[in-house]
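Undergrad: pasted the sequence and its predicted model underneath.
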Amino acid sequence: MEFAKRLYQRFESLVHELAKFGSIGALAFFLDTGVYNLFLLGFEWGPLTSKVVATTLSATFAYAGNRFWTFRHREQTGLGREYFLFFLLNGIALLFGLLVIGFTKYTLHLHDGLSLNIANFAGVGLGTLFRYWSYKKWVFLEATEPIPVELPEVRQDR
């Protein structure tokens, strides 16, 4: 039991960070899937166009959640830089989804909603692995100085 406790203590910050990343990711996944199906099945847009719209909306949500909650303890290197890198890396992750969906529809000739949703889930899974690694490496950098958990008291002289 002592081994498990020491192991947890060693990886505590990683476990918490992964839990937060997973929570934001789960919400973004439901947003992505809902928007994807709305446009694919509701508006009968093509699967690739539906995926681009869904990813754009869910990535915007994920950026805010990850910046201000998951990785708030990391260095803030400027909104413009982070936002650009975040969406560039999400664009690369989107390619995973588009390749899987495109392969399903245009190579396997599976056009039904279930097959396209399974392809979407597989693409999201591959993209998630890439996003977690790339956000930590390039977008939300390690803090060079400790970031306080709470804001300091503001002294009001009268």
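TA: Received the coordinates, thanks. Remember, it's a predicted structure, so these values are computed and weren't measured experimentally.
Undergrad: contacts and neighbour counts: CA atoms only from here.
TA: Fine.
Undergrad: same for the longest helix that the chain contains, what does it pack against?
TA: Ordering each helix of the chain by length in residues (DSSP state H) puts helix 2-37 first. With contacts taken as 3 or more C-alpha pairs under 8 Å, 6 or more residues apart in numbering; DSSP states H and E, helix 2-37 sits against helix 47-65, helix 113-134.
Undergrad: mind checking the SS state of His111?
TA: coil (DSSP: H, G, I helix; E, B strand; the rest coil).
Undergrad: shouldn't it be in contact with Lys105?
TA: Yes. Shown here, His111 and Lys105 form a contact pair, counting by C-alpha atoms under 8 Å, at 5.5 Å.
Undergrad: comparing the two, which residue is more hemmed in?
TA: Taking other C-alpha atoms under 10 Å, His111 and Lys105 do not tie; Lys105 has more neighbours (18 against 13).
Undergrad: now that one: how far from Gly34?
TA: 19 Å (C-alpha to C-alpha, to the nearest Å).
Undergrad: what of Tyr8?
TA: In terms of C-alpha to C-alpha, Tyr8 sits 35 Å off from Gly34.
Undergrad: do Ser134 as well
TA: With C-alpha to C-alpha as the criterion, Ser134 and Gly34 are 25 Å apart.
Undergrad: do the same with Arg131
TA: For Arg131 relative to Gly34 (C-alpha to C-alpha), the value is 20 Å.
Undergrad: between the two, which one's more packed in?
TA: Neighbour count, other C-alpha under 10 Å: between Arg131 and Gly34, Arg131 has more, with 20 against 14.
Undergrad: take the one below as the second:
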Amino acid sequence: MFSRFVRRLLRGQTLKEWLVEFLRFCTIGLGAYVVDIGLFNLLAYHWPVALPFDQSMTAKTISVSVSIVFAWVGNRLWTFREKAQNNRRREFTMFVLVNLGGMAIALGCLGVSRFILDYDSQFADNVAANGVGLVLGTAFRYVCYRYLVFASPAPATGSHRDESALR
């Protein structure tokens, strides 16, 4: 039963292929994280012009939006290049929708910290949005990228490639 579950999760990849894919995802994610955190802190705390509404919430929305484009390009061209869809518009739309879900997770964490727990320091904002929100959002994104956005059809069960996935 466990081996069948693992085969379904690997979707025809060997464990090594999956690990390479996951490490590429993490590398692109790290780059997107740097873009997100850097732009967030620049806009929220060092930008000479006040942003509309709540400075931190607006800054996070902008920083996540820019990092989404960075991550799509990186994941499309490197992490999931073999699984990239021919229909780029559909793929990008799905990618943006998944990332809006990830952004909602980060903004939710930031909102709870700021408006419910009443923490409004730069440190608290970064822990909530870029610590807790990042971990939860990253798990959500990876699963959705792998199984929704860059999903290639699963191979037929019982194929040679499927059986070698556990080695």
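TA: Looks like it arrived, so ask away. On a predicted model such as this, the values are computed, not experimentally measured, just so you know.
Undergrad: picking that back up, what do His111 and Lys105 of the first structure both touch?
TA: When contacts are counted by C-alpha atoms under 8 Å, 6 or more residues apart in numbering, the set common to His111 of the first structure and Lys105 is empty.
Undergrad: what's the residue closest to the geometric middle of the second structure?
TA: Arg141 (3.8 Å; C-alpha atoms, centre = their mean).
Undergrad: show me what that residue aligns to in the first structure.
TA: For Arg141 of the second structure, the aligned position in the first structure is Arg131, judged by TM-score structural alignment.
Undergrad: ok, now Thr27 of the second structure?
TA: Thr27 of the second structure maps onto Ser23 in the first structure, by TM-score structural alignment.
Undergrad: same thing with Leu107 of the second structure?
TA: Correspondence of Leu107 of the second structure to the first structure, assessed by TM-score structural alignment: Leu98.
Undergrad: in what helix or strand does the spatially closest residue to Gly123 of the first structure that is not a sequence neighbour lie?
TA: Spatially, and ignoring its direct neighbours in sequence, Gly123 of the first structure is nearest to Gly97 (3.8 Å; C-alpha to C-alpha, 6 or more residues apart in numbering). Assignment of secondary structure by DSSP states H and E places Gly97 of the first structure within helix 79-102.
Undergrad: mind reading off the mean deviation between that helix and the second structure?
TA: Following the fit onto the second structure, the mean deviation recorded for helix 79-102 of the first structure is 0.5 Å by mean C-alpha distance after the TM-score superposition for the first structure.
Undergrad: now that helix, how far from the centre of its chain.
TA: Helix 79-102 of the first structure sits 10 Å away from the centroid of its parent chain (C-alpha atoms, centre = their mean, to the nearest Å).
Undergrad: residues of it that come out buried?
TA: The neighbour-count check on helix 79-102 of the first structure (16 or more other C-alpha atoms under 10 Å) flags 82-83, 85-87, 89-91, 93-98, 100-102 as buried.
Undergrad: for Leu27 of the first structure, which of the helices and strands packed on helix 2-37 of the first structure is the nearest?
TA: helix 47-65 (8.3 Å; C-alpha to C-alpha).
Undergrad: the second structure: matching residues for that closest one?
TA: Counting by TM-score structural alignment, helix 47-65 of the first structure corresponds to 56-74 in the second structure.
Undergrad: mean deviation of that stretch from the first structure?
TA: Looks like 0.5 Å for stretch 56-74 of the second structure (mean C-alpha distance after the TM-score superposition for the first structure).
Undergrad: contacts for that stretch, please.
TA: Residues contacting stretch 56-74 of the second structure (C-alpha under 8 Å, 6+ apart): 28-29, 31-33, 35-37, 39-41, 43-44, 51-52, 92, 95-96, 99, 103, 107, 110-111, 125.
Undergrad: so which bits of stretch 46-55 of the first structure are buried?
TA: So, applying 16+ other C-alpha under 10 Å, buried residues of stretch 46-55 of the first structure: Pro47, Leu48, Ser50, Lys51, Val52, Ala54, Thr55.
Undergrad: nothing else from me, thank you.
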